[in-house]
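# sequence and predicted structure below; questions after.
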Amino acid sequence: MTVDLSWIAVVKGLVLLLAANGAPVLTSVLADARTAMPIDGGFRLGDGRPLFGAAKTWRGLFAALAATALVAYGLGYGASTGLWFAAWAMAGDLLASFCKRRLGREEGSHLRGLDTPLESLLPLVSVKSQLGIGWFEIAFLVGVFYLIESWSSPLLYKWHLRKHP
């Protein structure tokens, strides 16, 4: 029986996506709220809205970097690949938050077609050669991650792990 190596890479890519995007959420539940220092320092732009918002914290950023580096190392990619992956996932998350604040959306709100694609597409493209995946696998992973996010978000809210469904 032969195993298509691209499917193994796809599963590993999904695990990295879950680590990078799940670590900040898990950390916000487990850590003391006093350690949640916003990345934007409370800065507001001329429109009166926050740059990113209070939910985007240094604690979450560092949690994503550390967790994804450990997971990537465990998957055989090396910690540097995990750091790079997490950095791009968090950049996508911050970009989505920036856009949502400009559109007047509340912190924690989801904007279908903006949040999940940015948080998954940017990191996958950034390490596609290290993961050994192509554009088809990236498109597949973005879609699967979108479905997982759509399915899990209401559950995380119900279980009080998220502030908004």
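That came in fine, so what should we check first?
# rest of the way, CA atoms for contacts and neighbours
OK.
# which stretches in the chain count as strands?
With DSSP state E as the definition, the chain shows no strands.
# elements contacting the lengthiest helix in the chain?
In terms of residue count, the longest helix belonging to the chain (DSSP state H) is helix 5-30. Applying 3 or more C-alpha pairs under 8 Å, 6 or more residues apart in numbering; DSSP states H and E, we find helix 5-30 packed against helix 58-74, helix 79-102, helix 115-126, helix 128-131, helix 135-158.
# let's bring in a second model and compare:
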Amino acid sequence: MTPTLQMLALVVWANGVPVLARLLLGHRLAHPLDGGRTFRDGRPWLGSSKTWRGLGAALLTTPWLAVLLGLPWLFGLIAALGAMSGDLLASFIKRRLGRQPSEPALFLDEIPEALIPAILLMTALDLSASGVVIVVIAFALIDLLLTPFSARLRRMIKSIRGWS
């Protein structure tokens, strides 16, 4: 597998596993990272959809994926930290713009989550600049395709389990 595909797999997993954890666990362990605190503008720092459960899922499982891909576990941890940092940065910016948690923001939801980890691992994986661009574009396309599917799946699971 090429470094570009390895990086893409790490980014997709690190960003997707919090969603998977939410689908599997519902509201269990869904404590907001910001503790419900607000910024000086009166809006939440991050919002209720950024949870310790999602962060933990990414940080604990992405290193295992790295090992399965033949990479050091530390690369998976770095990818997860980068992806989650990008996700949190995007959420912080979205709250400042008055967007609600989980409300889509084209490119803001995709670029930081893929770009930050790709840059962090660029040298270690011997990724070229074009490889980084490919990872970001491919992740954005995958995210744009899978987000509506995961939203429908979440609604279906909620109706089956009676979650609110």
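Ah, there it is. Since the model is a prediction, treat every value here as computed from it, not as a measurement.
# any idea what the TM-score comes out to?
In this superposition the chains share a TM-score of 0.90, using TM-score structural alignment, normalised by the length of the second structure; 157 aligned residues with a C-alpha RMSD of 1.7 Å.
# still on that earlier bit, list the buried residues of the longest helix of the first structure.
By 16 or more other C-alpha atoms under 10 Å, the buried positions in helix 5-30 of the first structure come out as 9-10, 12-14, 16-28.
# count residues in the vicinity of Asp126 of the second structure, would you?
12 (other C-alpha atoms under 10 Å).
# I'd like the distance between it and Val67 of the second structure.
If you measure Asp126 of the second structure against Val67 of the second structure using C-alpha to C-alpha, to the nearest Å, the figure is 17 Å.
# hmm, Met37 of the first structure is touching Leu61, no?
No: the criterion here is C-alpha atoms under 8 Å, and Met37 of the first structure misses it with Leu61 at 10.5 Å.
# who has more neighbours, the two?
Per other C-alpha under 10 Å, whichever of Met37 of the first structure and Leu61 has more neighbours is Leu61, with 21 against 16.
# how about the helices and strands packed on helix 5-30 of the first structure in a markdown table, adding distance to Leu51 of the first structure?
Below are those laid out as a markdown table (distance: least, C-alpha to C-alpha, whole Å):
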| stretch | distance to Leu51 of the first structure |
| --- | --- |
| helix 58-74 | 14 |
| helix 79-102 | 6 |
| helix 115-126 | 16 |
| helix 128-131 | 30 |
| helix 135-158 | 24 |
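# so which of those gets nearest Asp32 of the first structure?
Proximity to Asp32 of the first structure, assessed across these by C-alpha to C-alpha, is greatest for helix 58-74 (10.3 Å).
# list the helices and strands the closest one packs on?
helix 5-30, helix 79-102.
# quick one: closest of the ones you listed to Phe43 of the first structure.
Per C-alpha to C-alpha, nearest to Phe43 of the first structure of those: helix 79-102, 11.9 Å.
# now find how far off-centre the closest one is within its chain.
6 Å (C-alpha atoms, centre = their mean, to the nearest Å).
# next: stretch 14-34 of the first structure.
9 Å.
# mind checking what Ser109 of the first structure lines up with in the second structure?
The alignment partner of Ser109 of the first structure in the second structure, by TM-score structural alignment, is Glu103.
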